[in-house]
Structure formats: C-alpha cells, structure tokens
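**Student:** Provided below are the primary sequence and the corresponding predicted coordinates.
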Amino acid sequence: MKVLHIINSLNIGGAQNLLLDSIDYYKKKNIKITVLSLSTNFKPLTNQKSDVIKVIDSDNPKSFKSFFCLFKYLNNHEFDIIHAHLFPTIYYCSIFKKIGLFENPLVITEHSTYNKRRKHKINKPIEKFIYNEFDKVVCISDGTEKQLNKWLKIGHKTEIIYNGVSLNKFVSKKSIVNIEDKNIIKIIMVANFLPQKDQLTVVKAMKRLDKRYELYFVGDGSEISHIKKQVEKLNLDERVFFLGKRNDVPNLLRKMDLFVLSSKWEGFGLVVIEAMASGLPVIASDVIGLSEIVNGYGALFELGDFESLSKKIFKLTQDNQIYSEYVSKSILRANHFSLEKMVNNYIDLYQNLIE
C-alpha cells in the first residue's frame, strides 16, 4: 500500500512531530509511506528520514507556488491513499479531488477542537463544500469529533483515532521522588508561544508560589516577547526560564517534577501523554481535548484561573503519597496511547477505504 501524507510544514509542532514519529511504524507494517511538506520550514533531524520525506521549495504553504507545486506533484505520482493535515493543505487536496486530479480515497485528520474559520458563520458553506470531498475525517479525540459535528454535522464521515506516543522514548527510569524534601521543584510547560497556549496564566501562578518553585518553558512563537516582559514585570526572572525550541524534550521531561498545560483549547494534547509517559504528574486547563485525557488521571483547573492553578501545584507537591499517586496515574494513562496502536488503526482505516 502506498500512502502519501501531506502537511504544511515539518517545523516543530504536535501534528508534525506525530507524523514524523509514526514513519518507522508504518515501515514496519510494510506501508510505502511518503511525507510531503508544502514548505521548507522543517525541524532539525528531519534529514534522518530523507528517504520518505519530500519538500516543496517554498517558504510559505499558503503561497500560489505551494499550491501549484502540489498540483504538479499529485499529477505526476500515484498513491493508494492521500492523507492531508492542517489548513490550507486540506483545502488544496479537496479542490484537486473536486476537479478530478485524483480519484483515490482522501483522508484528513482533524487536529483541533477549534480554528479561526469557525469564528464566522459565513465560512460554514465553504467548509461544507471542502469537507464533502473527504472520504474519511479522522478526529483525534471525542471532543474534536463533537466540535466538528457541531460545526458541520458530518458524522457519517468522521471516525475517532486517538493520537499516540512512542512510549519508549519517554519512559523514565528515575527513582521514586521524595517531593516533600526537594529544595527546588521544577515545573515544565512544552508549547509554542501562541495566544491559544496562555502561558501567562502559568506565570501568574508562579507569583503565588514560593522560591522553591522553578518554571521552564519549551517552545517559541509570536507571544514569547510579551510573556518575557510579564516575567520581568512580576520579578520572576530568577525562577522562570525560557529554553526555546528543543530536540531533547524526552530528556528534559525526565529532569522535571511536574507538567503544566494551560491551553485555551486543544484537539488532544499530545504533549500531555508524553509528560505522563515520563512519569510526571499533570495539571491542565479544564477544556475540551485536555479534560478528556487528564480527568481522573491528573488535576484540572478552570481556564485562566491562576490562583486555582497555584493551589493545585502546591497541594500536589506537599505530600509524597499524593504525588506518588499522580505519578502512577500518569503512567497508567499514557499506556493507553501508544504510537503503534494509532498506526495500526490508521492502516485498518486505509484498507477499508481501498476495499
């Protein structure tokens, strides 16, 4: 089976990381996979998988050049399944199928519970027109499916396949932590600096915690300058650290004591599973996409409520028994979301569409 995955770019991000990590699992199942990026903006180490990765020579996936080059590529290559990710890639593929460029099954993955196109009802008929060409729309969580069907009512096309994590990359072998006796408690949040991620809430929570607590941000983005200014304004320079984009996230997670994610919305929150697999207790905002994963296995706080977040951080790190219980819950939860299981589910889907 020949499968083409098309994505805007291979820069650092949840969907991008997931796709790159899954390549080896597809190969083990004898799937001839090709990954096509619509721009040259890609993460380091991508060249290690250069045998399956193809890149369109463009710096902007929304450009006419990317659109035309994708048209040309699809016109010159044959695949059994075409699988598209993210906007505008999903729009391009829908249009190409509409005009008869290819007849193969077209699959997309819906990676989020929300996007800006849903802000305006005028976009709904356009979206219905686009989504009509997809043979299957894979939603990465129950919340993602519900929000999509609330918007477009296309339940006959949707199927839930949960994201997965390469668990072996994140499993921690560190000894049991005596959290009560630690002089420094290290908190980490891994997320790009975008309005969606709301790092400011975590910064404000830090102001209410004593000097034993340190916060480490991993990621980059348009909001980072603003967040840095707020850190300075709150005199947290010596306790809040910005690590930028990193390729050693598994190793960083092993050095931390607690994981926090304050997003306003998420499709799934893959990084939460990575943290859980690393044996970190997780505290996350109580929003669709995160609550589905964290509820019962970690702690949830109301969106934007930094006082509640600070109290939960404090409570979780003051008692060894409570902390250890959350560590065990995290590991248990992570084991439900292996990358191998996810890939197997996709292969089953592809085979059903071909048959």
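**Tutor:** Ah, there it is.

**Student:** Please count neighbours and contacts with C-alpha atoms only from this point.
**Tutor:** OK.

**Student:** For stretch 24-43, measure first residue to last.
**Tutor:** 17 Å (C-alpha to C-alpha, to the nearest Å).

**Student:** May I see the buried residues of it?
**Tutor:** Of all the residues in stretch 24-43, those buried under the rule 16 or more other C-alpha atoms under 10 Å are 25-26, 32-43.

**Student:** Tell me which residue is most central in this structure.
**Tutor:** For the chain, the residue whose C-alpha lies nearest the mean C-alpha position (C-alpha atoms, centre = their mean) is residue 14; its distance is 2.9 Å.

**Student:** Can you tell me the closest non-neighbouring residue to that one?
**Tutor:** Take residue 14 and drop its neighbours on the chain: the residue closest to it by C-alpha to C-alpha, 6 or more residues apart in numbering is residue 270, 6.6 Å away.

**Student:** list the contacts for the one you found?
**Tutor:** Shown in contact with residue 270 (C-alpha atoms under 8 Å, 6 or more residues apart in numbering): 14, 163-165.

**Student:** Just the closest of the buried residues of stretch 24-43 to residue 2, please.
**Tutor:** residue 32 (4.7 Å; C-alpha to C-alpha).

**Student:** Distance-wise, check that closest one relative to residue 5.
**Tutor:** Distance, residue 32 to residue 5, using C-alpha to C-alpha: 11 Å.

**Student:** where do the helices sit along this structure?
**Tutor:** With DSSP state H applied, the chain shows helices at 14-28, 64-76, 89-98, 124-131, 142-152, 167-170, 199-207, 224-233, 249-254, 270-277, 291-294, 306-316, 320-334, 339-354, listed in chain order.

**Student:** Give me whichever of the ones you listed is most buried.
**Tutor:** Of the helices of the chain, the one with the most neighbours on average (mean count of other C-alpha atoms under 10 Å) is helix 270-277, at a mean of 27.

**Student:** what's the angle from that one to helix 14-28?
**Tutor:** If you take axes from the mean of the first three to the mean of the last three C-alpha atoms, to 10 degrees, helix 270-277 sits at 70 degrees to helix 14-28.

**Student:** for comparison:
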Amino acid sequence: MKVAFVFDGLGFGGIERVGIDYIKIFRDMGYDIDVYNLAPNQNEMLKELPDGCKIINYKLSRKECPETYSYGAKRWWWGKYAYPLINIALVVYLFFKKLFFIKRKDKYDIVIAFSGHYNDLTFVANNFIKSNYKICWLHGALAEYLLLSHGYATLYSKIKNLVTLSDWMQQAALYGNRILDGTNIKKIYNPVSISNKKVDWEFVNELKEKYGEFILMVGRFSKQKDQKTVVRAIKILRDKYGINNKLVFVGDGEERISVEKLVSELNLDDVVFFVGSRLDVYNFYAAAKLFVHSSPAEGLPTVILEAMSFGLPIVATNSLPGVEEILKNNTYGLICEVGNEEMMAEKIATMLKDNNVYEHYSRKSKERIKDFLPEKISNELKNFINELV
C-alpha cells in the first residue's frame, strides 16, 4: 500500500514530531511512504524521517487557499461581500496551479493532510495528488476547528475521513454543521515514542550540574504558548515560596525577545534560561525535575506526553480540550487556570515542597503514558485503515 503524508512545513514542532512517529508506524506496517512538504523552507525535521521516504517539495501557502479567508465573512460587515469574490478568484487560481502539478503520475492508496492547516487540507481536498482515500488529522477536537471557521467544515466535507484527538463537544459541533453528515470520524491518540531515543547521560549530567533541579517548558515562542505566565510564576515562586529552582525554555519563535525582556524586567536572568530549538529535547526531559505548560488552548499537547514518558510530574494550564483530555481533572497532573500565574506558582510549589505529591504524580505520568504507546496506537490505526479500505 502506498501512502502520502502532506505537511505544512517540517520545522521544529509538536505536529511534525507526531507526524514522523506516524510515518514510522506506517513503515513498520509495510507501507511505502511519500512526504509532501508545502513549506519547503521549513525543513529542520527532514533528517528525522526514516530511510526510504521520498520527499516532494511543493510550495502552497495558506494565503493561496480560499478557506483561509472564510472567517472574514462573519468577522467584519464587509466580509460577506468580499469573501465570495476572494473565493472565486482563488478557486480559479488553484485550478490552474493544480493543472500544472497534477502532471505527476503518482497515485496513492491513501493521502493524509497531517498538519491540519488550510494549505495541506486544500491540497488534499482538491486532489492535487490522486488517491483512493483521503484522511485529515485534527490536532485537537473537531469542535475547536469548527468554532474557528466554517472553512474547515467545507474542507472536511471533501476529505470525508477525520482523525481527532478528543471528542469534546463533538455532537454539538456536528449538529450545527450538517455539511459533515456522514463523515467518518475516529478518535486516535498521538503515539509517543520519544523515550525510545538514546539519551546522552553524560550531557544529562552536565545539564543537571548547570541548572540543578530545573523546571522545563518546551514549545514555540508565540502568544499561543504564553510563556510569560510561566515567567511570572517563577517570580512568585522565589518571592512568596522561597523556591529558587531554575526554569529552562526549549524552543524559539517570534515572542522569544519579548519573553527575554520580561525576564530582565523581573530580575530573573539568573533563574530563567533559553536554549533555543533542540533536536535532542529528550535529554532535557531526562534531566528536568518538573514540566510546566501554559498554553491558553491546545489540542493534545505532545510536549506534555513526551515529558510524562520520562516520568516528569506535570503542572499545566487548563488549555481545552487537550490538557483535560490528558490529565483528567488533576488525576494525572495538576491543572491551573489559563493565564493565572499565582495558581501556577502554587501548584508548582505543591509539587516541589511535598515529596509524596511529587512521587505520586511521577507515577501517574508513567501510568497515563501507556495509553499513548506506539504499539497501542498502531493497533487502533490498523483497525481504522482496515475499516476504511
């Protein structure tokens, strides 16, 4: 069986890492894999792909996709007049762009829009490559995407087969979007295999010597990740609770300079450290004492699962639906309100000051991660594919 994965870039990120894990599962199942990268300048993760994968670079940006602009029809009074014109223009544009690309003779059994963004969804929904079956991966709940824009519903209705990470408010979302009647929807958790990586224990010891029992956050620096709440929580930990554990950020992005500025303003330069994007992030999980996560909203945060696979206790904001889906009302980690640095500091202090609590949630992390092991997900995926074909 021949399968194509379509990505909106292969830079550093959780979606990309999960996609590579799925590619490895498909390869283990005996499938031939081609990978389409629609943002060729984002290619840092290419080296992580298994041997034998064929890479096809083809530029298609979100700005070229009609549904990108569908939110404007409801957001602004003039949007309902402008969007139809934009839609017609881009549909014609894509028709001619596809004519040129479709000269490729490749034909697939299954093609997967894995990033779940407008460009890879458009690429798959509009048959830029030929396939017997189409699937798209939703990195969260269906309701999340439909609340953002009706454009997603339009594309999902063309693809027909959806994989979600959570069924949060799904029935209500479907009731309000009859265009999706008859759509095949399956919840499958992301596989997490990072604990199988070969840890460099010498480097891990160096990290421990440099940062001590440090708190770790992994993620792209953007407003959607809200690292500033974590920084403010670290300030409260030091001033209110007398806790001086260092904080290490792994990641890069447009908000990094702003966060670095806040660190300096709060006089935390000796406590908060930035190490940039790392391919060897597993070494940081192995070295850390505790993992924090502060996003306002997340589908199913891969970084939380990766941290859990190393037995790290978790403190996370209640970014729906993903954090609740994983931590289950504080059963597998401590949840605090979004943007509430006081509550986050309190939860971290509870973990670090009470060893019984710390050990309890370390065990709970190891227990919960069993639901995300590649072997379990592989069986669910096989069943889904068998039902599909």
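**Tutor:** On my side now, so go ahead. Predicted model only: the values in this text are computed from it and were never measured.

**Student:** Could you provide the buried residues of stretch 24-43 of structure 1 in JSON lines, with additional columns for distance to residue 289 of structure 1?
**Tutor:** What follows is these, written out as JSON lines (distance: C-alpha to C-alpha, whole Å):
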{"residue": "25", "distance to residue 289 of structure 1": "25"}
{"residue": "26", "distance to residue 289 of structure 1": "26"}
{"residue": "32", "distance to residue 289 of structure 1": "31"}
{"residue": "33", "distance to residue 289 of structure 1": "28"}
{"residue": "34", "distance to residue 289 of structure 1": "29"}
{"residue": "35", "distance to residue 289 of structure 1": "26"}
{"residue": "36", "distance to residue 289 of structure 1": "27"}
{"residue": "37", "distance to residue 289 of structure 1": "26"}
{"residue": "38", "distance to residue 289 of structure 1": "27"}
{"residue": "39", "distance to residue 289 of structure 1": "28"}
{"residue": "40", "distance to residue 289 of structure 1": "30"}
{"residue": "41", "distance to residue 289 of structure 1": "27"}
{"residue": "42", "distance to residue 289 of structure 1": "26"}
{"residue": "43", "distance to residue 289 of structure 1": "25"}
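
**Student:** Surely the residue nearest to the centre of structure 1 touches residue 273?
**Tutor:** No: using C-alpha atoms under 8 Å, residue 14 of structure 1 and residue 273 do not qualify as a contacting pair, with a distance of 11.5 Å.

**Student:** tally of neighbours for residue 203 of structure 2?
**Tutor:** 13 (other C-alpha atoms under 10 Å).

**Student:** Also residue 206 of structure 2?
**Tutor:** Counted with other C-alpha under 10 Å, residue 206 of structure 2 comes out at 12.

**Student:** Tell me if I'm right that residue 11 of structure 1 and residue 42 touch.
**Tutor:** Yes: using C-alpha under 8 Å, residue 11 of structure 1 makes contact with residue 42 at a distance of 3.9 Å.

**Student:** which stretch among the helices of structure 1 comes nearest residue 262 of structure 1?
**Tutor:** Closest to residue 262 of structure 1 of these, according to C-alpha to C-alpha: helix 199-207, at 6.5 Å.

**Student:** Quick check: that closest one compared with structure 2, mean distance?
**Tutor:** Average distance, helix 199-207 of structure 1 versus aligned residues of structure 2 after superposition (mean C-alpha distance after the TM-score superposition for structure 1): 0.5 Å.

**Student:** in structure 2, what residues pair with that helix?
**Tutor:** Here helix 199-207 of structure 1 aligns to structure 2 at residues 227-235, judged by TM-score structural alignment.

**Student:** Relative to the whole chain's centre, how far out is that stretch?
**Tutor:** Stretch 227-235 of structure 2 sits 22 Å away from the centroid of its parent chain (C-alpha atoms, centre = their mean, to the nearest Å).

**Student:** quick one, what contacts the counterpart of residue 133 of structure 2 in structure 1?
**Tutor:** For residue 133 of structure 2, the aligned residue in structure 1 is residue 105 (criterion: TM-score structural alignment). For residue 105 of structure 1, the contact set (C-alpha under 8 Å, 6+ apart) comprises 80-82, 134-135, 353-354.

**Student:** where's residue 105 of structure 1 relative to residue 173 of structure 1, distance?
**Tutor:** For residue 105 of structure 1, the distance to residue 173 of structure 1 - C-alpha to C-alpha - is 43 Å.

**Student:** How about residue 104 of structure 1?
**Tutor:** From residue 104 of structure 1 over to residue 173 of structure 1 the distance is 45 Å, taken as C-alpha to C-alpha.

**Student:** So these two - more neighbours on which side?
**Tutor:** Neighbour totals were compared for residue 104 of structure 1 and residue 173, and residue 104 leads with 16 against 9 (other C-alpha under 10 Å).

**Student:** who's in contact with that one?
**Tutor:** Applying C-alpha under 8 Å, 6+ apart, we find residue 104 of structure 1 in contact with 79-82.

**Student:** same deal with residue 272 of structure 1?
**Tutor:** 259, 261, 282.

**Student:** now residue 304 of structure 1
**Tutor:** By C-alpha under 8 Å, 6+ apart, residue 304 of structure 1 lies in contact with 198, 201, 262, 285.

**Student:** if we go to 10 Å?
**Tutor:** By C-alpha atoms under 10 Å, 6 or more residues apart in numbering, residue 304 of structure 1 lies in contact with 198-202, 204-205, 262-264, 285-286.

**Student:** For these, work out which two are farthest apart.
**Tutor:** So, those by C-alpha to C-alpha: farthest apart are 204 and 286, at 17.4 Å.

**Student:** closest one to residue 110 of structure 1 among the helices of structure 1?
**Tutor:** Closest to residue 110 of structure 1 of the helices of structure 1, according to C-alpha to C-alpha: helix 142-152, at 7.2 Å.

**Student:** How much space separates the residue nearest to residue 158 of structure 1 when sequence neighbours are not counted from residue 93 of structure 1?
**Tutor:** Distance criterion C-alpha to C-alpha, 6+ apart; nearest residue to residue 158 of structure 1, sequence neighbours excluded, is residue 137 at 4.6 Å. Separation of residue 137 of structure 1 from residue 93 of structure 1 (C-alpha to C-alpha) stands at 13 Å.

**Student:** okay, and the common contacts of these two?
**Tutor:** Common contacts of residue 137 of structure 1 and residue 93 (C-alpha under 10 Å, 6+ apart): 83-84, 106-108.

**Student:** For these, which single residue is the most surrounded?
**Tutor:** Going by other C-alpha under 10 Å, residue 84 tops these with 27 neighbours.

**Student:** ok, that one - contacts?
**Tutor:** Contacts of residue 84 of structure 1 were listed using C-alpha under 10 Å, 6+ apart, and they are 4-8, 35-36, 90-94, 106-110, 134, 137.
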